[in-house]
Each structure stands twice: as structure tokens, then as C-alpha cells.
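Peer 1: Fold the following, please.
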Amino acid sequence: MEAITVAVQLPVLRAQNVTLHVKREDLLFPNLSGNKYRKLKYNLEAAKAGGHKTLITFGGAFSNHLHATAAAGKQYGFRTIGLVRGEELREKPLNPTLAQAHQWGMKLFFLNRKEYRLKSDPDFLKTLMETFGPAYLIPEGGTNDLAVRGCSEILTLADRDFTHICCPVGTGGTLAGLARSAQPGQHILGYPALKAPDLQKELRTWIFANNWELVRDYHFGGYGKINPELIGFINDFKGKTGIPLDPVYTGKMLFGILEDLRRGRLGSGSRVLAIHTGGLQGIAGMNMQLKKKNLPLLHL
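Peer 2: Okay, here's the model as predicted:
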């Protein structure tokens, strides 16, 4: 399935002789939007082929991946278990992301940060399987080889004339898939949503080409961090283009693309395709946090 691609019209683009299009992966499915559908597609097939009835995965309090996995479980008949970072959340009311996942049937278990850091440890995973299994395990963010395979299907031959392909980066599965399927001469720019100093090294386990790079200047302090400047940009971008952006991933990416344009990183004549990876479900929860801090709210 191919997402629609929308042209963005802004004065700064015309002034620099650059075209910018946004591939609206977020519109593919209501609850499995963006890269989460791509990452889950082949994992769900593998789970079904293996006879699994239960999916187990990891995520933070506002995780798009937990939200999407819960939706997939409800839609395709899997029992779902979400291991959530932050034991302090156990005694608090569920935020909109976790509340929706719970409503869709996901059983939530809250881990302290020390336990959560063991999410890739073989002994810890063995214990999980003994406790909750048998089950099909999906890594944090959904990134594994099957997820990369799914994300490689984002680009099609219709995208062959773009010079730059841009995407937000969390665990890196989307970037890896794009790097695998890009046409010769296309350059992949990944905009990390978090500091992640080891991310480049981790990505090398998935990507063997040299057609990509990370642009690390626009994480705004780390995962889930946001300030009035970014809020203003997201609201202004939606007002001018009609395209909503989430504050964790796509908002930071588009901010970075347009700032890179002003800085001359994207040269005259560049044809840029930005991948909208979804995540809009997180806006309601983010607005709750912003309201507590007396910050401006994101426009839904």
C-alpha cells in the first residue's frame, strides 16, 4: 500500500529553489499509522505463522509502538503485553496513550529503569518468556530485521526523482529500510528525536550502504523534550500547510529540514521527500504535560 505525497508550499522553499514533499504514511491506517504499520506488518505475519497467540513488547509512557501493537492485537486477535518504562507510573492515572492501549486489551506492566535497560539481555528475556510466554517478542520501537524489511517498502519508483529522503529517527528501523530501498544517488537524512550517542553504531548493524547520515542538531534536548519554539513551529506549519506534526518525531524533523535549508545544508535544486511517520496520537498526552507547565498547547 502506498501513501499519498503532498507538496509543501512555503516562501523559504521558493527562495532557495528547493521542493519539499511530505509522504503521508500517517494516513494509511487509523491506529497503525506511519512507520508502525510498516514495522509490524511482517512481524505479525511471523507471529501468526509461528502459532503465537501473544505479543510482548516494550515502550515508554507515550510510545507510538505500544499504542500500535495494542491496536494490532485487537484487530488481528493477539493477546498483547506492554512492558512500560517507569515504575512510578504504576500508581498514576493512565495517560491517553496507555489508556487507549489498555482499552484495546493490552496488559500493562511497569518496569523500573534498571529493569527496562535489560530489554535486550538474553537472561532477562528468557525470564519474560517463562513468566508470560509462550509469546512473540517484538523489540522496543518494533525494530528488527522484519521491521526494516517492512520499512523498505515505504519508497516506490514514484519517489525515484527525489534527491534527499528525510525521516525522523528513534530506534532506526525506518532509516534502515529507506537506506536499503533508496535509488542510486539518493541521500537519506535521519533526524534523531533523542541524543542516543550509540545510535550510529547500532544502525551499522542494519545498514550496509553509505547513502545515509544522521543530523543530530534538532533533538531539542532528548526524547520527548519540547519547548515553545518547537510548539510554535508545529502549530505554524499546520496552519500554513494543513499537515499536522507530532512533537516527538515529525515536528523535530520538519523543523530541522527547514533550518538546514536556511543554513545551506540543502543546496539549490534539491528535491526533498519527508516521511511522515505518524505519532499524532501522542499530542493529547503531550498537551496534558504542556498544560501543567503553563506552556502553549499543540493544535489538534
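Peer 1: Could you use CA atoms for every contact and neighbour count after this?
Peer 2: Will do.
Peer 1: mind checking how far residue 251 is from residue 292?
Peer 2: 21 Å (C-alpha to C-alpha, to the nearest Å).
Peer 1: which of those two has more neighbours?
Peer 2: Applying other C-alpha atoms under 10 Å to residue 251 and residue 292 shows that residue 251 carries more neighbours, namely 23 against 8.
Peer 1: Tell me which helix or strand the more buried one sits in.
Peer 2: For residue 251, the enclosing helix or strand under DSSP states H and E is helix 250-263.
Peer 1: For that helix, list every residue counted as buried.
Peer 2: 250, 251, 252, 253, 254, 255, 256, 257, 258, 259, 261 (16 or more other C-alpha atoms under 10 Å).
Peer 1: Kindly reformat those as JSON lines containing distance to residue 133.
Peer 2: Formatted as JSON lines, the buried residues of helix 250-263 follow (distance: C-alpha to C-alpha, whole Å):
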{"residue": "250", "distance to residue 133": "35"}
{"residue": "251", "distance to residue 133": "38"}
{"residue": "252", "distance to residue 133": "38"}
{"residue": "253", "distance to residue 133": "38"}
{"residue": "254", "distance to residue 133": "41"}
{"residue": "255", "distance to residue 133": "42"}
{"residue": "256", "distance to residue 133": "42"}
{"residue": "257", "distance to residue 133": "43"}
{"residue": "258", "distance to residue 133": "46"}
{"residue": "259", "distance to residue 133": "47"}
{"residue": "261", "distance to residue 133": "49"}
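Peer 1: to compare against the first, here's another:
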Amino acid sequence: MNQIIKIENRVVFIKREDLLHQYISGNKFRKLKYNLEEAKRSNHQVLLTFGGAFSNHILAVAAAGKDWGFKTIGIIRGDELKNDYLKNPTLRKAEEFGMEFVFVTRAAYRTKNNHEFIEQLKRDFGNFYIIPEGGTNDLAIKGCEEILTTQDDDFDYICCAVGTGGTIAGLINCSKPCQKVLGFPALKGEFLPEDIRKFANKDNWELITEYHFGGYAKVTTQLIDFINEFYMDYKIPLDPIYTGKMMFGIFDLLKNNYFPENAKILIIHTGGLQGIEGMNLVLQNKNLTQIKYNAH
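Peer 2: As a prediction, this is how the structure comes out:
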């Protein structure tokens, strides 16, 4: 569903991918679709994946496993969480969906793609279908290529938040050559363009790198205030890790006349709203303003 809103006297459209599923939300729904089909086709009973304590991907895989009848295993970054993880709303809900956790040190987590690390997991858990951190692989790109439809052909700009680069790669592949795809990275790092080019088949894209607010999962009072004002004005929730930063950037670009006057702009809302509860715990502990959002 494309929802129309007005920003800086400009009409823009938001594709509400966040409404696809409560827990397998937005781009996670797209990334998992064909991976789940392949896991079923190849007769796997177990899904194994990786993520941090507040990962949208971890929760989505747990929910998908419950819905599709898979056992799920999450390799979680940070062994200090082992004894306290039930205080974490993301991990608590993932466990309710049946996910089993393995908490590893940050140093060990950095080796998660090494052959030795994977072989040890196989010895521990047997045969499993592995889904990479963030969910990005060839099948995930295939799913993300279905975000745009023929009804979106007349947009000049497609805007999306960027994490691992899989979603924007899928958008690039299904965009028209005359369209410009703008990505708003949620983290700092020079590696993203290279990662995107591994999957993208066009050059009609650009990364807008000024709106990461200090890096992945970093926020400021300015960002939280913006998210709350946006929700109050438009009744559309944004998460503080991805879509909030993207939307802040789009507002700023519109204010500074980045887009041509008659350009048609489509913004992809990639979900991730489950992360609000965890961020609010962090903000509460720092006595800072929390994100206002009614999940029901």
C-alpha cells in the first residue's frame, strides 16, 4: 500500500512494507520468503542465523520458524547477555517463538563466517539451513526484487534505508533505468557500495551517507524528537535504527531542494518497529525522551 503524505509542501508516497506482518516485517518478509521455500524444498528442519541483541532479523527468523514449522537457532553477539537475555524484549519474544540461543563473545562472533566456526556449529547442531546475518543472500535479493510493482513505474526516486545492502540491491534490480534509487545507510563504513555491487545489476543508485547519526544503533535527541513529531503528524511509526534516519534525511533533502520540483518520490518503509521497545529501554536508562508508539 502506498500512502500519500505532504512534506515541505511536496507530495510524497510511502510504501508501507511495515504492514506486511507484525513480526516478519517489511524487508525481512521479503528476504526470508525464498529462503524459507528453499529450506523446505531441501528438507531442512532447522534454521540457523546470526544477530545482535535487538536484531529485527533474529525476531523475524524466530517468527518465521514458528509459522513454517522449523526449529530455529540464533547465534547472538555478546556472551554477557547469557544470564540476562529475558530482560531484552527482542530475545524474549524470539524465545517465545521457540528460538534457541547461543551467546558468543564479540571476538568469536567476528569469525562467524569462517569454516572452522561453521563446522563447530554443525557438530553441535547437526544439519541446518544457514541464513546470514541480516538475511542478505541471492534468495533474499530475489524477494526484495518484488517490493516494486508496475504501479511504481512512474516514480522518479525510490528511497530506502540501508543496513547490509540487500534491500537496496533488490530495489535497484527491479527499478527502471530512468529511476534513481537513493539509499540512506544506518551505519558508518566504506564497505557498503562494494557489498551492494555484488548483487545489484544497474548503476542508477546513490548512497546518502550524512544521516547515520553516529553509526549503527546510535541515536540523538534530535532524531528521537523527529520520530515523535513524524508519528504525531502522520500517524506512521518509524524505528530509530533505519527508517527514522532515512526519513530525517529525506526531510532535510526536501528542505534543501535536492529533488527537482516535479519529481515523484517513493519512500520504502522497511519495518523494524519491534526495535522501538528495546531502544526505549536504553533511552529510559539514560533519562532521555522515549519514542511514542502504540503497537496495538
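Peer 1: one step back: of all the buried residues of helix 250-263 of structure 1, which comes closest to residue 67 of structure 1?
Peer 2: Distance to residue 67 of structure 1 across the buried residues of helix 250-263 of structure 1 (C-alpha to C-alpha) is lowest for residue 250, with 17.1 Å.
Peer 1: Can you name the residues that contact the closest one?
Peer 2: Contact analysis of residue 250 of structure 1 by C-alpha atoms under 8 Å, 6 or more residues apart in numbering lists 167, 168, 276, 277, 278, 279.
Peer 1: The residues you listed into TSV, with extra columns for secondary structure?
Peer 2: Shown next, in TSV, are the contacts of residue 250 of structure 1 (DSSP: H, G, I helix; E, B strand; the rest coil):
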residue	secondary structure
167	strand
168	strand
276	coil
277	coil
278	coil
279	coil
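Peer 1: on that earlier part again, the helix holding residue 251 of structure 1 maps to which residues in structure 2?
Peer 2: Mapping helix 250-263 of structure 1 onto structure 2 (TM-score structural alignment) gives residues 243-256.
Peer 1: Same check on stretch 223-240 of structure 1?
Peer 2: The aligned range for stretch 223-240 of structure 1 in structure 2 is 216-233, by TM-score structural alignment.
Peer 1: How much space separates residue 245 of structure 1 from residue 77 of structure 1?
Peer 2: Relative to residue 77 of structure 1, residue 245 of structure 1 is positioned 30 Å away (C-alpha to C-alpha).
Peer 1: Counting neighbours, go ahead and name the busier of the two.
Peer 2: The neighbour count for residue 245 of structure 1 versus residue 77, taken as other C-alpha under 10 Å, is higher for residue 245 (27 against 12).
Peer 1: could you pull out the helices for the stretch 201-300 of structure 1?
Peer 2: Under the criterion DSSP state H, counting those that start in this stretch, the stretch 201-300 of structure 1 contains helices at 228-241, 250-263, 283-292.
Peer 1: Out of the ones you listed, which is closest to residue 72 of structure 1?
Peer 2: Ranking the helices of the stretch 201-300 of structure 1 by proximity to residue 72 of structure 1 (C-alpha to C-alpha) places helix 283-292 first, at 20.4 Å.
Peer 1: which parts of that closest one are buried?
Peer 2: Of all the residues in helix 283-292 of structure 1, those buried under the rule 16+ other C-alpha under 10 Å are 283, 284, 285, 286, 287, 290.
Peer 1: And stretch 77-89 of structure 1, by the same measure?
Peer 2: Buried residues in stretch 77-89 of structure 1 (16+ other C-alpha under 10 Å): 78, 79, 80, 81, 82, 83, 84, 85, 86, 89.
Peer 1: In structure 2, point out the residues matching it.
Peer 2: Alignment note (TM-score structural alignment): stretch 77-89 of structure 1 is matched to residues 69-81 of structure 2.
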